[in-house]
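Novice: Show me the folded form of this:
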Amino acid sequence: MDFSANKAIYVQIAEHVCEHIMLGTWKDEEKVPSVRDLAVQLEVNPNTVMRTYDLLQQKAIIANKRGIGFFLTTDAVAQVKAYRKAMFLEEELPQLFRNIYLLDIGLEELQKRYQTFINENFNQN
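Specialist: Alright, predicted model coming up:
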C-alpha cells in the first residue's frame, strides 16, 4: 500500500479497511486480520494498525472479542458508510465545491459526467 504524506497512516489504513468492507470482501461479523498480520501485509508498525483498530472500534465498525480477535460488527457496512460520508462532507466536499466554483463548472455538466461515471463503472448491462 502506498501512503500519502498529507494524511496520517492509521487513517489511510482505516480507509483501506473500510473499502474492503464496502466492496464486500470483508463481511459483517467476519474476523478481520490480526493486528500483526495486517501490519506485516501493509509493512507498517503493529502500533499503527492498533491505532487504526482503535479508531474503527470507536466508530462501531469492528469489535474486539477478547482472546479471539477483532470482528466486523453486524452493521459494519452502515457504520462505514456513515463514517466515510461524514469524512467526505467535512473534508473533501468543501475543496470540491471550491474547485467547481473557481473553474466555473455548471451543474448540468457535473450531472452529465456523474451519470456517465455511474454508467461506465456500476451499471452491468
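
Novice: Only C-alpha atoms from now on, for both contacts and neighbour counts.
Specialist: Fine.

Novice: Let's verify the residue most central in space within the chain: helix, strand, or coil?
Specialist: For the chain, the residue nearest the mean C-alpha position is residue 15 (3.0 Å; C-alpha atoms, centre = their mean). Recorded secondary structure, residue 15: helix (DSSP: H, G, I helix; E, B strand; the rest coil).

Novice: For residue 122, see how far away it is.
Specialist: Using C-alpha to C-alpha, to the nearest Å, residue 15 is found at 21 Å from residue 122.

Novice: With residue 42 instead?
Specialist: 28 Å.

Novice: of the two, who's got more company?
Specialist: Ranked by neighbour count (other C-alpha atoms under 10 Å), residue 42 and residue 122 place residue 42 first, with 15 against 9.

Novice: Wait, the more buried one touches residue 9, no?
Specialist: No. Using C-alpha atoms under 8 Å, residue 42 is not in contact with residue 9, being 10.6 Å away.

Novice: Here is a second sequence; please produce its structure as well for comparison:
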Amino acid sequence: MEFKESQAIYLQIADHICEQILLEKWKPEDRLPSVRELAVQLEVNPNTVMRTCEYLQQYEIIYNKRGIGYFVEAAAAKKIKQLKKERFLVNELPQFFRNIYLLDVELDELKPHYEKYKKSHFR
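Specialist: Modelled structure (predicted):
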C-alpha cells in the first residue's frame, strides 16, 4: 500500500479496510486478518494496525471478539457510507463546487462523465 504524507497512516489503513467492506470483499460478520497479518501485508508496525482497529471500533465498523480477532459489524457498510458522506460534504464538496464555478462547468455537463466513470470502475 502506498501511503500519502498528507494523512496519518492509521487513517489511511482505516480507509483501506472500509473500502474492502464497501466493495464486499469483507462482508458483515467476516473475520478480518489478524493485526499481525495486516501489519505484514501493509508493511507497517502492528501498533499502527492496532490503532486503526481501535479507531474503527469507536465508529462501530468492526468489533473485537477477545482472543479470536476483529470482525465486521453487521451495519458496517451503512456506517462507513454515512461517515464518508459527512466528511465528503464538509471537506471535499466545497472545493469541487469552487472548481466547477471557476471553470464555468454546469452540473448537467458532469452527468455523462460520472456515468462513464461508474461503468469503467464499478462494473
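
Novice: How close are the two chains, by TM-score?
Specialist: Overlay of the two chains. TM-score (TM-score structural alignment, normalised by the length of structure 2): 0.91; 123 aligned residues with a C-alpha RMSD of 1.4 Å.

Novice: hmm, back to that, got the contact list for the residue nearest to the centre of structure 1?
Specialist: Contacts for residue 15 of structure 1 were tallied using C-alpha atoms under 8 Å, 6 or more residues apart in numbering; there are none.

Novice: Regarding structure 2, what is its longest helix?
Specialist: helix 107-122 (DSSP state H).

Novice: For that helix, report the contacting residues that lie outside it.
Specialist: With C-alpha under 8 Å, 6+ apart, helix 107-122 of structure 2 has no contacts at all.

Novice: do the same with stretch 72-85 of structure 1
Specialist: Against stretch 72-85 of structure 1 from outside (C-alpha under 8 Å, 6+ apart): 18, 21-22, 27-32, 59-63.

Novice: again, only using 6 Å
Specialist: 22, 28-30, 61-62 (C-alpha atoms under 6 Å, 6 or more residues apart in numbering).

Novice: Cross those against strands and list the overlap.
Specialist: If you go by DSSP state E, the contacts of stretch 72-85 of structure 1 have residue 62 in strands.

Novice: Going by distance to residue 103 of structure 1, which of the contacts of stretch 72-85 of structure 1 wins?
Specialist: Of all the contacts of stretch 72-85 of structure 1, residue 103 of structure 1 sits closest to residue 22, with 31.8 Å by C-alpha to C-alpha.

Novice: Checking the residue lying farthest from the centre of structure 1 next. Helix, strand or coil?
Specialist: Distance to the chain centre peaks in structure 1 at residue 104, reaching 29.8 Å (criterion: C-alpha atoms, centre = their mean). Per three-state DSSP, the local secondary structure of residue 104 of structure 1 is coil.

Novice: try residue 3 of structure 1
Specialist: coil.

Novice: so what's it closest to, chain neighbours aside?
Specialist: In space, and not counting its chain neighbours, residue 3 of structure 1 is closest to residue 9: 6.6 Å by C-alpha to C-alpha, 6 or more residues apart in numbering.

Novice: so what corresponds to the one you found in structure 2?
Specialist: Per TM-score structural alignment, the equivalent position to residue 9 of structure 1 in structure 2 is residue 9.

Novice: how about the helices in structure 1?
Specialist: 9-23, 35-42, 46-58, 76-87, 93-102, 107-121.

Novice: Average offset of the last one relative to structure 2?
Specialist: In other words, helix 107-121 of structure 1. Its aligned residues in structure 2 lie a mean 2.4 Å from helix 107-121 of structure 1 after superposition (mean C-alpha distance after the TM-score superposition for structure 1).

Novice: If anything else comes up later, I'll come back, but that's it for now.
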